[in-house]
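Undergrad: this one's sequence-less:
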């Protein structure tokens, strides 16, 4: 046994050495032939192929290697058109330099190698560049000694993933906790601590070696696919991500209801159960906006039903009436679908006759066993299959389905011998979910052009965000370990373009029932993109079925989620127009060494700092507050100086949340669902700090449901500005915009300052003095007023603002 093991290790070592020598030989043999500029691109001919450099902006460049006699498949990652700005090529006997604004490439002719530069400073050097070995091909780059590397998609490995060899193969990871090397959504993306991103535009099965085999070498290898990569460089983290999503596509806005509470479990067995659950939420005064129907909507049993795509009428006798009834209560219906069709079940014969399946070597449907039965797989890469599948979605959407959940889309089981229209399973595996999301998104654009789609999926590729995909972190274990991994996953995926990564709140797998764990997970959920509980049936996923103490805490947090709708909706808008992240790592705003490894605390937007409680029985928690700002405790309004670690005492009622001093936060009154969201009442919370001279903020508002075309003017923008001069504080709130459905003629705006340094001496609204009341009226009395809460040192100034106008509040402090 031991001799055999030693032999296998020696064999592997010899293979790796031989592989490395072959690659080095290829590089030494590569000779420069010529270079020419074609419009804004550079084309370099070498002895074994052509290298094309395509600038997309002053910070992003695509690089494609076309080997002699080969043709690359089209890009799946990039949607941006090449830049039309001026590029410059310079050549001398030794070097070719190609510059496009701030990004440039230097090609050394002999020995041949390539250096990439940003602002004329090298940030990445090819070691051997492109290689083509037996069974795999790819690229090799050099790494700096002090370079940290993030990326590789969805993993639980720590923030710095250097030293790992990562398999690129989307695969289910049932019941994972604090370590998961391979998960549902792998990505051939590398994010360097030197502030550049390297994204390999290749969806084939492969590996991403981050200095594991050789510590100073980054290697991408794949069994086939497109031999190209995208380079993005910047001098700020937020701009790096923004520039990356500018090239790969931005997430379109969701309907407002998708930011609300979504109830789900595996699963609801009948129409009556669904209606009873919704009614119980309402009876318990817990807001709800959607309910997800898992696989029992199309069959009675867990197994043996995939591929019907039709309502199981025994359990759901009147589905359209059910959805209409739920909608009248403000609750939308989301249905699950899978790309598998079991043999001789549902639509199998139709799909077989129309040749919609992946095939075997003889052209027949490739049939195989997996958990749910003996199945075929839809060939999502065939135009005929996409059209057929979309017709199913179109029918149910017309009947009232508001959102779609695509499950098992890795695909969960994908035999290597299965053939798709565009290649083998291995060659296209990581593109399957990407193409599936595109099928639904493009279908909505064609047949429901005004509707914003909601598309939940757990697997995809670079740029899947542009198809509205809402990824979630899969079948996480219902445990403290499962909770502990979620911030890392969300932060990593956000930086790679997938800003809406979320988790099954409460945990999915297993029967561990712990009210403390459940509470902590749902508290965290308020400050992450999609608020959706989901679990296997042994332990309830929904708060309505927990004890009163747990229910009361969770209710308060879900209502907070609804109060934050204007802030969260504005975050959504920012992500859609400039790629700004919803969840941001602390190192985005603080360059303190070590913060690149921080995965316990993060920023929710620009203003909130959140540190979820992820350990059972914890009574205190260390929280680092980034430098450059003071931070105000959201619950107590106590102010702390940034650039320090503090110890926060814990109890079950809250988690550590801080607000950046000077922030202007738009909030709303809570509601049972977003269908009764009231935009005519706006609360603006100003976190006053006398040391901050100026503060700015904004709020975006539209009808919350209509998909706006480029340039369409049907929205309103509020601008907030605060100025501190000595003992005088001025806050102005101004709106400008255009007409849209539901835009109020006037709004009651409450300016709240929860951390003022004493009762004001005088308050003016638009230059007119207002009375400071000792009790707050229930309804607006028709003219501006102020209310001072002496117990909390909290000031409220309430006034009415007509659409398209504004208000200025001036506070004279003692």
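TA: Right, received. Where do you want to start? Source: prediction; values computed, not measured.

Undergrad: CA only for contacts and neighbour counts going forward, please
TA: Noted.

Undergrad: Which residues are in contact with residue 809?
TA: Taking CA atoms under 8 Å, 6 or more residues apart in numbering as the criterion, residue 809 is in contact with 730-732, 763-767, 797.

Undergrad: Among the residues you listed, name the buried ones.
TA: Among these, the ones that count as buried by 16 or more other CA atoms under 10 Å are 730-732, 763-765, 797.

Undergrad: Alongside the first one, take a look at this:
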């Protein structure tokens, strides 16, 4: 048998073990089918020159769930989410390897689904993908000495070794006493690691959750003699990210711990670690998150909504999810002993479920704004972070004229919050329309279903339709949520959401302007500039213009009068026209237009 046949047979064996088929290994050939803004960052394999943080796939901006569930539970979760809630990513934590957290150390990590819990992982993953979930698994960079793979790694010197040439002990916490650590500075190790993971991507894996801080043993000597913990952490992010990117045919995604390393923001993203399910834990998680947005961390981050350790009550779960609605990534996950290792909405009260649905729907509606801001984060220099912090207790989504200020509630029982408003503009209460002056502080209402949210006066916020998953519907109609104040603008960035072609210019921009003077409002939509695969040739726009004291006598588009509609229902049913909501003081305008054509609406 040739070496090629041995390698091929080994791959088939790994595939069979990984998928829990119960097939016995045989040696034969086979075949199968407020914060300071950073400046620039460093290079990546994707980006040809020094640049800003690279983009994960657009689907990563949806809602992410993790669990310790088995195959039957995972498919049940999927069914409930699709029937009643929102979501687009699902990962299985360490339980994909073993149903026992610390009594089967040899399975950590042998790259094999536990056949008792996952009798047919291929069907499970395929079903998830058919239902528009992107799939991931937990991994760490260690192989237990009792795993069959350990002997191969040791004999071929693929693990980090000490100065005497023996395998350095990586240890672990799943009952492990001795583990080998992948030496990612060794090209042969990288190739081996990719081979071990190939069966996963062959059946639909899209991303990795990478545990540990990504360091190698202190007594270890790296193959390339760099002996740099920083280099090792960088490679521990880079190699899985690029493998994920290859599997996805474009962009990759990893979730790693928040330890700093060179080039980290070129391999998105991170999660903020194992937080505690208390309000103090929420404050601590926010403090960690506020330290990110740097070249050696990430611009794409999230935390375990509800807290990892312990059991959140309804109030904490609600307040935490209200906050993470506005973080770059939103994920729900908990420790194995608590709520069966997950944070799904149906594990909480009816009120919590309703609020969960309301806020996750808001997150999906904000997708055109948040994803455009992530593109601005890449294309515009110096870098303008999609989400930034004021201290460690306020979030701002967006930049320039269009910003959303979020004041998370971090104290149990609170129904009000003290808010300090950034100087330089007015701020409008998202819920009731009350205006606050920048540079002032005020106590504002914060009932359990209303996190204090404020819109910068002058903002133009693009909104999409309510969706259950990213790409369920085209961003048509595109709603422009406009809060007039002087002359302001927002530029919408769009691309295909999956490829890396945005790096070489495959994206488009559309500039929106709002000019308000002498009680007259003019909204201009520029012709779209640039191109990418899948760019819409035309779309419907809905203008949602706030703070209108009275109905205008007429609404003109490009000099021609538009039809006035008698009710909200008539407006919703029409393809063109306008309607004034006298109760909410909002003017609605709708029209359909080529994306290559500019247009102006005046009141």
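TA: Received, thanks. Keep in mind that what you see is a predicted model, and the values were worked out from it rather than measured.

Undergrad: Can you list which of the contacts of residue 809 of structure 1 carry over to structure 2?
TA: Compared against structure 2 with both residues aligned by TM-score structural alignment, their matches' CA atoms under 8 Å, the contacts of residue 809 of structure 1 retain 730-732, 763-766.

Undergrad: of these, closest to residue 41 of structure 1?
TA: residue 732 (48.1 Å; CA to CA).

Undergrad: For the closest one, give its distance to residue 807 of structure 1.
TA: Noted for residue 732 of structure 1: a distance of 6 Å to residue 807 of structure 1, by CA to CA, to the nearest Å.

Undergrad: what's around the counterpart of residue 583 of structure 1 in structure 2, how many residues?
TA: The alignment partner of residue 583 of structure 1 in structure 2, by TM-score structural alignment, is residue 387. A count of neighbours around residue 387 of structure 2, defined by other CA atoms under 10 Å, yields 27.

Undergrad: Wait, residue 387 of structure 2 touches residue 325, no?
TA: No - Residue 387 of structure 2 is beyond contact range of residue 325, at 11.5 Å (criterion: CA atoms under 8 Å).

Undergrad: Which parts of the stretch 451-600 of structure 2 are strands?
TA: For the stretch 451-600 of structure 2, the strands defined by DSSP state E, counting those that start in this stretch cover 453-456, 460-463, 478-482, 487-494, 508-517, 520-525, 529-530, 538-545, 556-557, 560-561, 577-581, 586-594, 599-602.

Undergrad: now residue 441 of structure 2, nearest residue through space, not along the chain?
TA: residue 420 (4.2 Å; CA to CA, 6 or more residues apart in numbering).

Undergrad: do you know how far the counterpart of the one you found in structure 1 is from residue 586 of structure 1?
TA: Under the alignment (TM-score structural alignment), residue 420 of structure 2 pairs with residue 624 in structure 1. Per CA to CA, residue 624 of structure 1 is found 9 Å from residue 586 of structure 1.

Undergrad: More neighbours: which of the two?
TA: The neighbour count for residue 624 of structure 1 versus residue 586, taken as other CA under 10 Å, is higher for residue 586 (23 against 20).

Undergrad: secondary structure element for residue 376 of structure 2?
TA: helix 367-379 (DSSP states H and E).

Undergrad: Would you format the contacts of residue 809 of structure 1 as a markdown table with distance to residue 744 of structure 1 included?
TA: Shown next, in a markdown table, are the contacts of residue 809 of structure 1 (distance: CA to CA, whole Å):
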| residue | distance to residue 744 of structure 1 |
| --- | --- |
| 730 | 25 |
| 731 | 22 |
| 732 | 19 |
| 763 | 27 |
| 764 | 25 |
| 765 | 21 |
| 766 | 21 |
| 767 | 25 |
| 797 | 20 |
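
Undergrad: from those residues, which is closest to residue 422 of structure 1?
TA: Proximity to residue 422 of structure 1 was ranked across the contacts of residue 809 of structure 1 by CA to CA; first place goes to residue 732, at 57.6 Å.

Undergrad: wait, doesn't the closest one sit right on residue 698?
TA: No - using CA under 8 Å, residue 732 of structure 1 and residue 698 do not qualify as a contacting pair, with a distance of 11.3 Å.

Undergrad: so what's in contact with these two at the same time?
TA: With CA under 8 Å, 6+ apart, residue 732 of structure 1 and residue 698 have common neighbours residue 720.

Undergrad: ok, which stretches of structure 2 are helices?
TA: With helices called from DSSP state H, structure 2 shows them at 3-18, 71-84, 121-130, 148-155, 187-202, 229-248, 279-289, 314-324, 350-365, 367-379, 568-573.

Undergrad: among the ones you listed, which is nearest residue 60 of structure 2?
TA: Ranking these by their distance to residue 60 of structure 2 (criterion: CA to CA) puts helix 367-379 first, at 9.9 Å.

Undergrad: Which strands or helices does that closest one pack on?
TA: strand 394-399, strand 460-463, strand 487-494 (3 or more CA pairs under 8 Å, 6 or more residues apart in numbering; DSSP states H and E).

Undergrad: Sounds good, over and out.
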